[in-house]
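K.L.:
Sequence and computational prediction follow.
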Amino acid sequence: MLAMLHCGKKQIGAFLACILIFSSVFFSYVKDLQLQNNIARKNFPQAATTTASPVIELCKGKPAQNAITPLKGNRTLIITPYFDDREKKLTRVIGIVHHEDVKELYCWFCCQPDGKIYVSKASIDVHSDRFGFPYGATDINCLEPESCDPTHVSIHQFPHGDIDQLPRFEIKNRKAEPFPVDFTLCISAMFGNYNSVLQFIQSMEMYKILGVQKVMIYKNNCSHLMEKVLKFYIEEGIVEIIPWPIDSHLKVSHGWRYSMDSKDIGYYGQITALNDCVYRNMQRSKFVILNDADEIILPLKHPDWKTMMHSLQQQNPGVGVFLFENHIFPKTVTTPVFNISSWNAVPGVNILQHVHREPIIKKKFNPRKIIVDPKKVIQTSVHSVLRAYGKSVKVPRDFALIYHCRMPLQASLPRESLIRDTTLWKYNSSLITNVNKVLHQTVLQAEGRESG
């Protein structure tokens, strides 16, 4: 009996020793696993975007109503979420973020038909072209749950909590569609009580002659007269307005660099608007053009953009980003032709009278503007595409150039040092007819009513 008890004690001791050894190995394994996960999250932010499913939670939140939606604390502003499956099944939320203060965000996906919520940690990618401002254009990227195709998403600072009061955003670009248009032009942002009415109408009519089918304008504000013109183009079906009240949320700078004007964000959040415009048109336009209302990309060897882009793509297979050289036509230098009396009372310059351009300053940065295949763009800036699938190509100046009618950059140059360039006059007959039609239905009609 004593021998059996002694033997039992040995077995119990061995059993306890086994438990101790197993516990030590198990906890060491868990610690190792945690360490590996931490390293993975540090080196590969996308690895942190794992999904979870709080099965009791159901979709909540209030539908977002505005183009710019600030989250609590005003350190994150949401524009629009877009589905992006070019690499992974991803929701890319275009936003504006304070680059120092915002370190963690979560996507709360609303799945149908069960209405359950899936939470995914975001990678926060502030664009490199921030130019010193504390707020910058940002991609808030979240992997989507494999088990559903979410229709809506809310953005939260935490992976848990009450989201009843959070805005809920529809995820755009969920379905692939055939391109309804070849060319969409993005103008961002219209601000400063914009009133260059004649030049705007001339630019719009040139865009139409060259082949644009949609013009998207991120509008902060403009004059009362300009509103009449925009209303005409909206009713015509060519213009779509995206309200852009950025100055209701942030202190905006008129300059592009922080040292010029130390505000929250540069140039009315122009870079964010351009990125939103690219993604907004990714499924509905073959090409997207990024330029301002006083700029026109003029083909020199082709009659329009369609034939020009066909030629460029043949010469550069697989390229989706084309950069066009900027040429300033000073509005201070006038040619006494096409002096149309009915245009003289309309605010803004008559571009047909400005056909002298400044020579390019060698070894100085010359900002270009862009035509892109939106499906190949990941992030864009104003004068270049920051990240894309494939290369960018600089279009030679003898192939096409940007006609940019504005105040001179080289104001001291005498007239004889400027280059006479009448490319614009190729379109003068159609342009004059079309501009007169718009003016008589907007500005001149309004003046007639007022004088009567």
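P.N.:
All right, it came through fine. Numbering: from 1, shown residues only.
K.L.:
C-alpha only now, for contacts and for neighbours.
P.N.:
Will do.
K.L.:
Give the helix, strand or coil label for residue 440.
P.N.:
Under DSSP: H, G, I helix; E, B strand; the rest coil, residue 440 falls in the helix class.
K.L.:
Neighbours of it, how many?
P.N.:
Under the neighbour criterion other Cα atoms under 10 Å, residue 440 is assigned a count of 14.
K.L.:
now it: how far from residue 227?
P.N.:
Applying Cα to Cα, to the nearest Å, one obtains 15 Å for the distance of residue 440 from residue 227.
K.L.:
next one: residue 76
P.N.:
With the distance defined as Cα to Cα, residue 76 ends up 30 Å from residue 227.
K.L.:
Pick out whichever of those two has more residues nearby.
P.N.:
Ranked by neighbour count (other Cα under 10 Å), residue 76 and residue 227 place residue 76 first, with 24 against 15.
K.L.:
A further structure is provided below for comparison with the first:
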Amino acid sequence: MATRGRKTLRVLALIMFGYFMVTVYFYTRVMDKGREIRGSDDYSSILDYDEEKLDTKRTKVDRKLKGHSDNVFIEYNEQLYQNSKNREQPNTATKTRVDRFQGNPHEFKELEESSFDKKIRESAKRLEEKLRQKSDERNKTSFLVESGHVTRTHTTKYSIRQNMAESEETKTNDNSKKNVVDKFIRNPNITISTANYNFLEIFPGVYLYSSFFDSREEANFIRFILIGRTRDHARLSCSLQTNETGEVFESEMQFYQTCESHMKENSVYLCSCEIPDKYGRIQRVNLTSSENPNTFVSIDIVPDVKEPPFRYKLSTCVPPLFGDINILRLTEFIEFSLMLGSEHIYFYYNTKRDDIYQLLQYYSDLGVVTFFPWKLTMESHEIWYHGQSAAIWDCQYRNIHVSELVSFNDIDEFIVPKRTNTWNNMLPELNSVARRSLSENEVVAAFSFHSVFFDSNFRNNDPVINDEYGQLLTVNVTLRTSSVSKVRTKMIVYPERVFELGIHHLSKPMDDRFKSVLIPEDIALIHHYRDCDWNYGMNCDRIMKDNSMHRFKRDLLKRVRTSLFKFNRIEAGSSQADKGSRVP
């Protein structure tokens, strides 16, 4: 009985196997025949095809090109093809292609191909050519300087149904416009406002640093940078009165809290009051509090730039200086920032040391530094990182239409180009990355850079630099982490396209199409000279040698020495003058 059962199972297995083989054979023959009938074409998979409709003399055939591996195949209605085949005489042709992987030519056998097939292929080729041109036209959004105003100009989306002549004409015109756009126009008449309230307590628990008139949107706004309680902050209002009619206008202040509050007791706020156009570019506004509506505070407003921008191509904003500042390191930072291409550097001064103040004043007299007082009276545990967000916002809003681009970094950080020596020479590479990264309607608002730690505690068998170049931190410390930090990024931004800027990221642009672009590390890196931090996935055990700063060492040492020599002479002269004035 058991033997008969096993024989039955073997017979059933053989029958199933035979059925499977017949099915595979039949299916293979049918599919091969289908491929012979339809023919074969390769199209580049780098093209991203949308659904389009192809007009023929007989009918409209719905067609879309769908990417698959390295080929793009044409799908169309089989019944329409068969009808077309029956109506027209087939033409024979021998088709040859080169295998893209092995590079060997393969000759295909003669295939029957109707004129319908040829039209499909020719249309697909025309579509491919047009879309290649479309990809060249992408990301040409730019800013034109016209009549003293910034006018946004966007390349019209290329229509796939335009003929080739129209596309070439459009491409030529856009290229000619691009040559005009790329030209930077400098306006030296723009002045830098230094007005600030230095955290004046205007209401209980409300500390105002600065206020700006902002006309970037359709409506005008007054922006206030202040510090207040993180919870249950005060409710404030702006009030204006016309001189002609005495009409009083009130606007409730909208509070926007920084993303960098980190649950501290106090937070930095960017507050806004909307102002009607009929009041024009106001220079003063009254603030009132809901807790005491009968009391008002009159605030002066920093006006926005009415003249054609910009005074500077590139500037640098530095967070508040605090702690033990080394005067040699500060000089090295200023001189190297100027070497990289920064035309003006902004500092926020929060130290009682006279030598640091005098050094900043020395560079201020040269016209390359502006520094602001930063007397934040609250304790460090009451607000995040010395209120750094307020300094970032103040510097950003102060540079709208003053500097086209602004870098934000500490004095122990440098945005170092890897293929060029200056930021200006690096900009074409940054814009090229932006064009590849962004869609047609998107515009770059910030360039973000990876960072690496250059830790002086890293050790290897290299001898210590004892010559004159050993005075420079950037030359002496050459060991860094081999991995990059994608969290501790710093940025170069277009300030007019930003509403809120975080410490390490673009928090809120002025428009949804304004984006941040991450720059590859082979183009530029943040050199961060500090103790390595293991947080955020950083591996401080994996280090490597990096001598990329040595190409700057000769010029940098000369500049640092010259500046300190001149500064010491001025400081010595002023000290002797002070002593002489005290002689009876």
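P.N.:
Alright, I've got the coordinates. Quantities reported herein were computed from a predicted structural model and do not represent experimental measurements.
K.L.:
Going along the chain, name the strands of the stretch 151-300 of structure 1.
P.N.:
Taking DSSP state E, counting those that start in this stretch as the test, the strands found in the stretch 151-300 of structure 1 are 152-156, 167-170, 181-190, 214-219, 239-243, 285-290, 295-299.
K.L.:
The alignment partner in structure 2 of residue 289 of structure 1 - nearest residue in space that isn't next to it in sequence?
P.N.:
Residue 289 of structure 1 is assigned residue 407 in structure 2 as its aligned equivalent, the criterion being TM-score structural alignment. Once its chain neighbours are removed from consideration, residue 407 of structure 2 has its nearest residue in residue 492; the separation is 4.1 Å (Cα to Cα, 6 or more residues apart in numbering).
K.L.:
how would you label the aligned partner of the one you found in structure 1: helix, strand or coil?
P.N.:
Counting by TM-score structural alignment, residue 492 of structure 2 lines up with residue 371 in structure 1. The assignment at residue 371 of structure 1 comes out as strand when based on three-state DSSP.
K.L.:
residues in contact with residue 371 of structure 1?
P.N.:
Going by Cα atoms under 8 Å, 6 or more residues apart in numbering, residue 371 of structure 1 touches 287-290, 321-323.
K.L.:
any idea how far it is from residue 286 of structure 1?
P.N.:
With the distance defined as Cα to Cα, residue 371 of structure 1 ends up 10 Å from residue 286 of structure 1.
K.L.:
overlap in contacts of the two?
P.N.:
Residues touching both residue 371 of structure 1 and residue 286 by Cα under 8 Å, 6+ apart: none at all.
K.L.:
Can you check which part of structure 1 stretch 501-508 of structure 2 sits on?
P.N.:
Residues 380-387 of structure 1 are where stretch 501-508 of structure 2 lands, counting by TM-score structural alignment.
K.L.:
Could you do stretch 35-53 of structure 2 as well?
P.N.:
Residues of structure 1 offer no counterpart to stretch 35-53 of structure 2, counting by TM-score structural alignment.
K.L.:
What distance separates the opening and closing residues of that stretch?
P.N.:
Taking Cα to Cα as the criterion, the two ends of stretch 35-53 of structure 2 lie 24 Å apart.
K.L.:
residues in contact with residue 55 of structure 2?
P.N.:
Remark: with contacts taken as Cα under 8 Å, 6+ apart, residue 55 of structure 2 is in contact with residue 61.
K.L.:
Please disregard the earlier target; I meant residue 332 of structure 1.
P.N.:
For residue 332 of structure 1, the set of contacting residues under the criterion of Cα under 8 Å, 6+ apart consists of 407-408.
K.L.:
Dump the strands of the stretch 151-300 of structure 1 to CSV, plus mean neighbour count and distance to residue 201 of structure 1.
P.N.:
CSV is the format used below for these (neighbours: other Cα atoms under 10 Å; distance: least, Cα to Cα, whole Å):
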stretch, mean neighbour count, distance to residue 201 of structure 1
strand 152-156, 25, 38
strand 167-170, 21, 34
strand 181-190, 23, 14
strand 214-219, 22, 12
strand 239-243, 17, 12
strand 285-290, 24, 18
strand 295-299, 22, 12
